[in-house]
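# fold the following for me, if possible:
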Amino acid sequence: MARIAVIDYELCKPSKCHRECIAFCPVNLTGGKAIEFDEARRKPVIYEETCVGCGICVKKCPFKAISIVNLPDELEKSVIHRYGRNGFKLYGLPVPREGRILGIIGKNGTGKSTALRILSGELRPNLGQVDGTTPSWDEVIRRFRGTELQNYFKKLAEGSIKAAHKIQYIDLVPRRVKGTVRQLLEKADERGIWRELVKELGLEKVLDRDIRQLSGGELQRFMVAAVLSKDATLYLFDEPSSYLDVRERVRVARTIRSYAPNNSYLVVVEHDIAMLDYLSDYVVIMYGEPGVYGIASKPYGVRAGINHFLRGYLPAENMRIRSEPIRYTITATPSETTLSLKTYISWSKLTVSLNGFQLRVEEGELHEGEVLGVVGPNGIGKTTFVRVLAGELKPTEGSVSKPAGTLKVSYKPQYVSPSLFGEDKTVEEVLAEANKSVLAPGSWLNVEILRRMRLDRLLDRRVGELSGGELQKLAVAVALAREADIYLLDEPSAYLDVEERLAVAKIIKRLTEARGAAAIVVEHDIAVQDYIASRIMVFTGTPGVEGHAHQPASLFDGMNTFLKELGITIRKDPETGRPRINKEGSFLDRLQKRLGKYYYIPRPGEEEKEGEE
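From the prediction side, this is the model:
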């Protein structure tokens, strides 16, 4: 067996634990040396050659900074890169193909960004060598002899592959570049298509705006336009759907498909599985232990690959990557959700005026045990509606009715900052204030919230030190940990990877059932809404000007109304029940539009063939 020993030096605090990992190592106690303290680095070092993999140091570390994993020896033949001794290890690489779109799916921390950096030439793979020497390109090419990647790395070594990279964290862009959208796009344009891209992506109104004044969605579309306008051989898009509503996500996907050169390589990393399905020609699944090691699967067809990922089993590798499958509900005939008679909250017709924007809301109510999904474009009033129900805003007309003195509401806002909890507080202190049982080992909340969302590794960290994704997970965990009757969650999947999104969706579903609570979830990820929503509330109108919130409807009717407004059709996969967006103009797209079934649920026994579009 090959042994991987990884120390997370951000979590490791040897001055606070008296170096128990070293003192209790059985190899050290017998006169050997499996772990020692490096005085120069002021950190411990594990020697994998002598480590027996007993796991005692893992249990003794109070900060969960040490991970030891045993893997088959055969896997060592495919090691691509390692970040130094006791660092993350990557096995295998996704294989890009000329003229086709490669989709990559998997947990955060399993090597997706590392793979992109290697494919773009930003990082030369060290083939697992951590002695400070960097392999030559000839050595790298020899490693991939007889594979599709051999010719690819030849081109990379010769400099004939030029990469254009849309980075994951787009909020960094305004810190590095200055100017208006028009100036920056003109400067970036190498293909003479920036004006067409502006029209396709709806950027006309922000052309003369300074880049520092763009919203998250506008900045995302600007970055997609800037990357596509480059004359490149390889186009990399890392999470292109972040900050975008469903309409904008489909628009971006169509633009990428239409404007990428036919002879180019194109790679997309995406956590929205409906968008990944819509955009990709084939997929690779990245799996492993986040922060410890990552493995790239063999390429799969889009439908088969995503279904294997949801089932948690990869047949080509004979590998189980999840203990239980993720299943969506498949309902053959649409029916109204069975609601209890207990109403938690109701509202009359509402009018809300805010900074020149007006929102009109039709009457509705929320019941015990219900998850109400809220969908619609950005800037249409969804967050305003949630804030009214939470009591943060008062309607100019109409009223909200709640049981007097008995209703507890837990609210997770759309935008989260460290000041929401207190920058100097630790994650453990924040969670303890929300609900102490989250920290109780073995409790249901501890397993479902703390461990599934991997917050147990961050307990000692201060809120002000957390990244955007870690802060988002904390906000979701705090909102769900509180004892409440109604949970108002505004974009809970933002910054989360696909596993974390589905874990959060499952927690919300279980909470409403176990506690007899209700939830309102504002979410742009169609797959998440489809997974958890009992009913759907559709918002329409003109973004930034006026919005109209329709009455809550059944999942089938609400999704049908919403998708018809967008001009998009979706069918559910007959095997997993997940929603799949039809390619525009495909046979199924035309058929469903003609029948008026924008949200199509297959009949029992109905089969779907790969590539029927």
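
# only C-alpha atoms from now on, for both contacts and neighbour counts.
Will do.

# what about the residue most central in space within the chain, distance to Asn70?
Note on the chain: the residue nearest the mean C-alpha position is Asp497, at 2.8 Å, using C-alpha atoms, centre = their mean. Plainly put, Asp497 is 25 Å away from Asn70 if you go by C-alpha to C-alpha, to the nearest Å.

# just Ile141 next, same as before
Taken as C-alpha to C-alpha, the span from Ile141 to Asn70 is 28 Å.

# got it, and Thr329?
36 Å.

# tell me the contacts of the residue nearest to the centre of the chain?
Gly106, Lys107, Asn108, His271 (C-alpha atoms under 8 Å, 6 or more residues apart in numbering).

# can we see that at 7 Å?
Asp497 sits next to Lys107, Asn108, His271 when contact means C-alpha atoms under 7 Å, 6 or more residues apart in numbering.

# could I get those as TSV with neighbour count and secondary structure?
Listed next are the contacts of Asp497 as TSV, based on neighbours: other C-alpha atoms under 10 Å; DSSP: H, G, I helix; E, B strand; the rest coil:
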residue	neighbour count	secondary structure
Lys107	20	coil
Asn108	22	coil
His271	28	coil
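
# and for comparison, fold this next one:
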Amino acid sequence: MVTRIAVVDKELCNPSKCQHECIRQCPVNRNGKDCIVLSKDSTISVIDESLCTGCGICIRVCPFHAINIVNLVAPVEDKLAYSYGENSFDLYGFALPKKGIIGIVGENGCGKSTNVKLITGRLKPTNLYSKESKAYFDALKKDTAVYKPQELGSKIKGKVTELLKKTDESGRLKELSKLFDLDTLKDRDLSQLSGGELQRVFIAAALSRDKESYVLDEPLAFLDYAYRLRLIEYLRENFSDKQVIVVDHDISLLSYLCDQVYLNYGVPGAYGIVSQPYATDRAINMFLDGYIEPENVRFRGEIRYKDHAPEKRSGTAAKIPALKLKRGSFTLENASEIALHPGEVVGIAGPNGTGKSTLCNELAKTLGGVSMKPQILERPDEFVGTFLDRDTPFKESFVRQMNLQRLEFLSLRQLSGGELQKTAIFRCLANDDASLFVLDEPSNMMDVTGRIALSKLLREKAVTDGVALLVVDHDLEFLYNTCDRLIIFGGTPAKHGTVDGIYSKGEGVKNLLSHFDLSYRKDEKSRRLKLNKHGSVKDRELKESGEFVES
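Modelled structure (predicted):
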């Protein structure tokens, strides 16, 4: 049986400013039936899904890209969890918290945020189709869930200590403050914290609550490897007997953290489907394959990072000068000038609080020809279409691969976190006058599919335009598959940062993993990176060999 879903974006559809092309050119309408009509108040087109043939003409003729018609194989209506209304986004299935640590992996725009809002009580389900869902939402009425949000924002007010005092219900705050080094931050204003510092504060605030369920939306974003490992080990040791949901896109660390994983797939902006939970490694490999074998569902083609061999390059696109900066009580030092070559992508990695973002901001202010995407993104009241130029092959390729054309008539305030990140990256890379492009944590809030596409696009930008890219990130697999060389930072977090040097990709990764005392093996089936358990046979073998990453 084929189920057809018609989605009309209420924010984009504007009958007062078009010729009603969808209504006039619909074949079913032209045969005398009312498949597409105006709503009673004439503010939006309404599509009768029972009459729609799925021809796609309305999609092509709509000047605002407001219509999407999707054919689904399988009857899913009985598992409708939430609907935003007629011809709007629908979510089928719940990713419910269970005892243990459960992950959600999915693509941007397919309902992860909707699911999070449902299971934390910020949205009311349309339909409770199972005994399990009824039991969970009955319990939720008693305020049993706590939520750590995805976006941290840069306009949060108040002191760190004021926020944490409000959340300390469990007696865990003291140990969490020590774990995340919050004592050095407690007297600072939240609006002055970096992304990594805000993340640590928000995680501690959530985990210090005394609830039955804990929902952590992208808790690994902005954190360096040391804090990521501290969080993972703390959850495994202290929360395995509770109900924890973790939404994140770093699959190498989710495979180490989670007991089971839900897959969330669909058509962005149209519908999302939540799978059954599966054993973590099996779930992640099925997500990469685009095929859920037990459910016989193919939701897209296979995705993989594309291997590339770093090339020796000459010439100079930009130079990072030797410098010594002082920002309050923090100092940053780079002892030697670093030349960046045309056509290369250079990664920047190291502990939180050692000055990576400080250096990026300094380069953007003092060097000419620099285009930068900042770490924390703002949401001005501005439409995407005002800067979505497609006047070069690269820009057209970026818009197509990142599916940005459907966002053209939306305001930045209406975008999801992943969509906001993609538009910010496009805006940075679209600067035709720059010779150096600086991207501070571009993979944050971006799904696995988007990260793989972005890796390819960044390399394409560097090589095709003969420019240099600097990329700060904490996703090792993303850096490993994107960069030619790595700049490694060291020092004492929040006090003194140093640029330790620039290395080939291989040597840089070894240096980085040696600093954090980590090693990675490769999954036998997918060849993706998987974190080794500290002290395991494989961990010892790789560290003793000096390789740190299995070849």
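
# superposed, how do the two chains score by TM?
Overlay of the two chains. TM-score (TM-score structural alignment, normalised by the length of structure 2): 0.89; 546 aligned residues with a C-alpha RMSD of 3.0 Å.

# okay, Ile141 and Asn70 of structure 1: which has more neighbours?
Neighbours per residue, other C-alpha atoms under 10 Å: of Ile141 of structure 1 and Asn70, the larger number sits with Ile141, 19 against 12.

# so the more buried one, which state does it fall into?
At Ile141 of structure 1 the chain is in helix, as set by DSSP: H, G, I helix; E, B strand; the rest coil.

# any idea how far it is from Leu149 of structure 1?
Distance, Ile141 of structure 1 to Leu149 of structure 1, by C-alpha to C-alpha: 8 Å.

# output the longest helix belonging to structure 2.
helix 448-465 (DSSP state H).

# how big's the offset between it and structure 1?
Aligned to structure 1 and superposed, helix 448-465 of structure 2 gives a mean residue distance of 2.2 Å (mean C-alpha distance after the TM-score superposition for structure 1).

# got the buried residues for that helix?
448-462 (16 or more other C-alpha atoms under 10 Å).

# next one: stretch 115-131 of structure 1
115-121, 124-129.

# mind listing the helices for the stretch 101-250 of structure 2?
112-119, 131-140, 160-167, 173-179, 195-207, 225-238 (DSSP state H, counting those that start in this stretch).

# the second one vs helix 112-119, what angle?
For helix 131-140 of structure 2 against helix 112-119, the angle by axes from the mean of the first three to the mean of the last three C-alpha atoms, to 10 degrees is 60 degrees.

# give me the residues contacting helix 131-140 of structure 2.
Gly121, Leu128.

# same thing with stretch 263-272 of structure 2?
So stretch 263-272 of structure 2 is contacted by 7, 68, 88-92, 104-112, 273-275, 283, 287, 299 (C-alpha under 7 Å, 6+ apart).

# can you show me the helices along the stretch 501-613 of structure 1?
Ranges of helices in the stretch 501-613 of structure 1, per DSSP H, counting those that start in this stretch, are 526-532, 555-566, 587-595.

# can you list contacts of the second one?
To tie it back to what came earlier, the one meant is helix 555-566 of structure 1. Outside helix 555-566 of structure 1, the residues that touch it by C-alpha under 7 Å, 6+ apart are Arg247, Pro334, Ala533, Ser534, Arg535, Ile536, Met537, Val538, Thr569, Lys597, Tyr598, Tyr599.

# tell me who's in contact with the residue mapped onto Ser255 of structure 2 from structure 1.
The pairwise alignment with structure 1 assigns Ser255 of structure 2 to Asp277, based on TM-score structural alignment. By C-alpha under 7 Å, 6+ apart, the contact list for Asp277 of structure 1 reads Val302, Arg580.

# so Asp277 of structure 1 is in which element?
Take DSSP states H and E as the rule and Asp277 of structure 1 turns out to sit in helix 273-279.

# that helix vs structure 2, average offset?
For helix 273-279 of structure 1, the mean deviation from structure 2 after alignment is 2.5 Å (mean C-alpha distance after the TM-score superposition for structure 1).

# kindly calculate the angle that the helix or strand following that helix makes with helix 112-120.
Next in sequence after helix 273-279 of structure 1, counting helices and strands by DSSP H and E, comes strand 282-289. On the basis of the same axes, to 10 degrees, strand 282-289 of structure 1 is oriented at 130 degrees to helix 112-120.

# and for whichever helix or strand comes after strand 282-289 of structure 1, what span of structure 2 is it aligned with?
Once the chain leaves strand 282-289 of structure 1, the next helix or strand it forms, by DSSP H and E, is strand 293-296. On structure 2, the counterpart of strand 293-296 of structure 1 by TM-score structural alignment is residues 271-274.

# with structure 1 overlaid, how far apart is the matching stretch on average?
Compared with structure 1 after fitting, stretch 271-274 of structure 2 has a mean deviation of 0.9 Å; criterion: mean C-alpha distance after the TM-score superposition for structure 1.
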